[in-house]
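J.: Provided below for reference: sequence and predicted model.
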Amino acid sequence: MDVSDILASQAAKHKSVLVEKDIPLEIDTGFLTVTDLNPIDNESYEENLEDFLQATARDGIQALLTSLFSLPTKSSPDGPLAQLPPPTTQLPRAKPLPKPKPPTKWEQFARAKGIQQTKRDKKVWDEEKQEWVARWGWNGKNKEAETQWLHEVPANADVGFDPAKEAKDARKARVSKNERQRLQNMSRSQGASTEREERKKDIDRTLATTRVSTASMGKFDKKLEGEKKLRGVKRKFEPAERSIESEKKSNLALLSKLDGTHKKPRREGGGDDVLNVRKAVRFASKGQGGVALGRKSGGSDGKQKGRGKR
């Protein structure tokens, strides 16, 4: 009997034991989980809790095994393995998705020119040694010009020219340039992220200001997608039914505010009994000002004088 016959017999054996539930079990073979949404039988639960839990677990495992034996298999040194499908249950993340890093200056240039970036191997072939050697690091290929036994000296070189030192300085200059470019990319990306954060804060601040500008302090306004709930914004409303004394007290307080008797006149060198001239003129002229009041009083005086002459 080969492996396929054994799997077929095992599948028939497990299929013969069916788990019947009022609400079908939700089986996710990708995560190897079973969810039972059936209500708990209080009588069985209170009669023997251990037997009830074992029966529920047995039904879930039996349904999971039945679904596993129906999956396609592949051979391995340890025996046949079931090929699990992708999970169907969406699990919440413990942390948010990482933000994509902003592209570097070279990545932007390569994208604009259509240059495909390839990863360089860590090993290179050395024709002289006829073996693979490291590209960087100790005894790397990049130090070949420094460690070779024969150097070519230019014809116009100085007397104290050192080819090995010249190659070493050039290599260090390249390393310093790469490090400087890396730091520039980091500062550029941090500046871009800081600018985005500041812009987001400005938008949230503006949105919060517009929310509290309504009479309900934004309680009945339409919420935007992804908008956070405002904190510290509350409005206290008076009860609809109050006693006569409290209502009388609040009305008197409102009248005193409208009359302005609760405020002391602000005038230099004056006390509590100083007359508020501006308010008196505004009241006497009915809001027209002191000039209109003067004209009105002058006209009335002229009429009275004319009447006296006659």
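T.: Now that the structure is in, tell me what you want to look at. Note that the structure is a prediction, hence the values are computed from the model and not measured. Numbering: from 1, shown residues only.
J.: alpha carbons only for contacts and neighbour counts from here, please
T.: Will do.
J.: neighbours around residue 8, how many?
T.: 13 (other C-alpha atoms under 10 Å).
J.: and if you look at residue 64?
T.: Neighbours of residue 64 under the rule other C-alpha under 10 Å: 19.
J.: and for the one 3 residues further on?
T.: As a burial measure, the neighbour count of residue 67 was computed by other C-alpha under 10 Å and equals 17.
J.: use this one as the comparison:
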Amino acid sequence: MDIVNEILEKEQKKSEKYKPITVEKHLEVELDLGTLLAFDTNDLDTKLLQSNKDDYLQSLTRDNTQLLLNKIWELPTERVDEAIVVKLPEPKTVLPRAKPCPKPKPLTKWQEFAKSKGITKKKKDKLQWDEQLQKWVPLYGFKKAAAEKEKNWLIEVPQNLDPMTDMFEKKASEKSEKVAKNELQRLKNIARARKVKIPRVGLPVTSDKASASQLDTAATIAKASTASLGKFQDKLPKEKEPRGKGIHELIPGKERKRKLPIPTPAQERENNLNMLDNILNKRPKIDMDKAVAKHIHDEQVNRSEEKKNSKPAKGKRNFKAKTKGGNPTNFTAKKPKAGKGQRNPAKKAGGRKRR
């Protein structure tokens, strides 16, 4: 009996190590089986969290994981190669991406041409029947190269070539040139996709292909090649003064503008204060002649307006002549008109008095 009791005690101790598969929560845990996620919205026990943080979080994680596994075992299972497989449902939670979505690769030059012409890619066979060897030969790979060596063990030299030409070496060089051409085309496609400017290769830089800066440099060198280093050379229409880095090497007589030494903190502070004083004490430039003329004109305009608006005083006669300009001294060269035979005693006749 003692042995039986010992065995039962051991089994009981083992069972105490493992927690039950049933977990009770105040609020149900939200589960997303598609992404194997569990959202626990229950409140945390602050006392246990402060007293024994690691054990509390570990037990909480264990309970939520147990609920997730219980839900997974409720799904329909099937056996595949002596293994039990469960098909998960569609995920409900959208997980953010760690990196941006991949952009589609840009089309190569041939792909753009094929798309514009409607050329579709056809699936080719991997093997091809060779009539000379009487067997199936792959279209690529090491077996293709071995078949080519077996078939072309002898190559005829054409009549237009040197009879001592090694045709095998020439064929190998042509193949390497094709490989290099394909690699160059691949690099061009990559540069064109990344919008990188490709320099011109294989063409001499002539006058019709030279850039504006190259033409300016050539003109500067030609002008400085005279005995006076271009000092008395006539300028072209709309020609600019040569400037920029390296101009002193092209024109030896050109004066070099020396750089000022780096100022000390005291000098820099003094320069800044002087600049600030100049800005604050700056007075606007005044044209004295223009200002005086404007002042005189304004006075004349005001005086004429005052004369127009003023009324004559009572008891005084207004000797203002009724002339066109209103000026009493506006005499003319015409003779004064007389009464012309009609005398009016109430009206004084004009004209000159005879003595």
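T.: Structure received. As the structure is a prediction and not an experimental result, all values here were calculated from the model.
J.: report the TM-score for the pair.
T.: The TM-score (TM-score structural alignment, normalised by the length of the first structure) is 0.50; 204 aligned residues with a C-alpha RMSD of 4.5 Å.
J.: how near is residue 203 of the first structure to residue 174 of the first structure?
T.: Distance, residue 203 of the first structure to residue 174 of the first structure, using C-alpha to C-alpha, to the nearest Å: 44 Å.
J.: please apply the same query to residue 245 of the first structure.
T.: 87 Å.
J.: so the two - more neighbours on which side?
T.: residue 174 (12 against 9).
J.: so which other helices or strands are in contact with the one helix or strand that one maps to?
T.: Per DSSP states H and E, residue 174 of the first structure falls inside helix 163-211. Judged by 3 or more C-alpha pairs under 8 Å, 6 or more residues apart in numbering; DSSP states H and E, helix 163-211 of the first structure is in contact with helix 144-147.
J.: again, only using 6 Å
T.: Using 3 or more C-alpha pairs under 6 Å, 6 or more residues apart in numbering; DSSP states H and E, no helix or strand is in contact with helix 163-211 of the first structure.
J.: ok, then the element right after that helix?
T.: Using DSSP H and E, the helix or strand that follows helix 163-211 of the first structure towards the C-terminus is helix 244-259.
J.: I'd like the next helix or strand past that next one.
T.: Immediately after helix 244-259 of the first structure, counting by DSSP H and E, sits helix 277-284.
J.: next, the buried residues of that following helix.
T.: Under the neighbour-count criterion of 16 or more other C-alpha atoms under 10 Å, helix 277-284 of the first structure has residue 281 buried.
J.: do you know how far residue 172 of the second structure is from residue 63 of the second structure?
T.: Noted for residue 172 of the second structure: a distance of 71 Å to residue 63 of the second structure, by C-alpha to C-alpha.
J.: neighbour count winner among the two?
T.: Shown here are residue 172 of the second structure and residue 63; by other C-alpha under 10 Å, residue 63 has more neighbours (19 against 11).
J.: and the more buried one, what element?
T.: Assigned by DSSP H and E, residue 63 of the second structure falls in helix 53-73.
J.: for residue 124 of the first structure, same thing?
T.: Going by DSSP H and E, residue 124 of the first structure is part of strand 123-126.
J.: which residues touch that strand?
T.: Residues outside strand 123-126 of the first structure that contact it (C-alpha atoms under 6 Å, 6 or more residues apart in numbering): 131-135.
J.: so what touches whichever strand or helix holds residue 85 of the second structure?
T.: Following DSSP H and E, one finds residue 85 of the second structure within strand 84-86. The contact list for strand 84-86 of the second structure (C-alpha under 6 Å, 6+ apart) reads 77-79.
J.: give me every residue that touches residue 292 of the first structure.
T.: By C-alpha under 6 Å, 6+ apart, the contact set of residue 292 of the first structure is empty.
J.: what about residue 134 of the first structure, neighbour count?
T.: Counted with other C-alpha under 10 Å, residue 134 of the first structure comes out at 16.
J.: my bad, should have said residue 146 of the second structure
T.: Residue 146 of the second structure: 12 neighbours (other C-alpha under 10 Å).
J.: what strand or helix carries it?
T.: Per DSSP H and E: residue 146 of the second structure is located in helix 142-151.
J.: and residue 291 of the second structure, by the same measure?
T.: Using DSSP H and E, residue 291 of the second structure falls in helix 288-309.
J.: list the buried residues in that helix.
T.: For helix 288-309 of the second structure, it's none, nothing buried (16+ other C-alpha under 10 Å).
J.: on contacts alone, who are the packing partners of that helix?
T.: Secondary elements touching helix 288-309 of the second structure (3+ C-alpha pairs under 6 Å, 6+ apart): none.
J.: contacts for that helix?
T.: Applying C-alpha under 6 Å, 6+ apart, helix 288-309 of the second structure has no contact partners.
J.: next one: residue 182 of the second structure from residue 171 of the second structure, what distance?
T.: Distance from residue 182 of the second structure to residue 171 of the second structure, by C-alpha to C-alpha: 17 Å.
J.: try residue 13 of the second structure
T.: Using C-alpha to C-alpha, residue 13 of the second structure is found at 83 Å from residue 171 of the second structure.
J.: what do you get for residue 305 of the second structure?
T.: Distance from residue 305 of the second structure to residue 171 of the second structure, by C-alpha to C-alpha: 108 Å.
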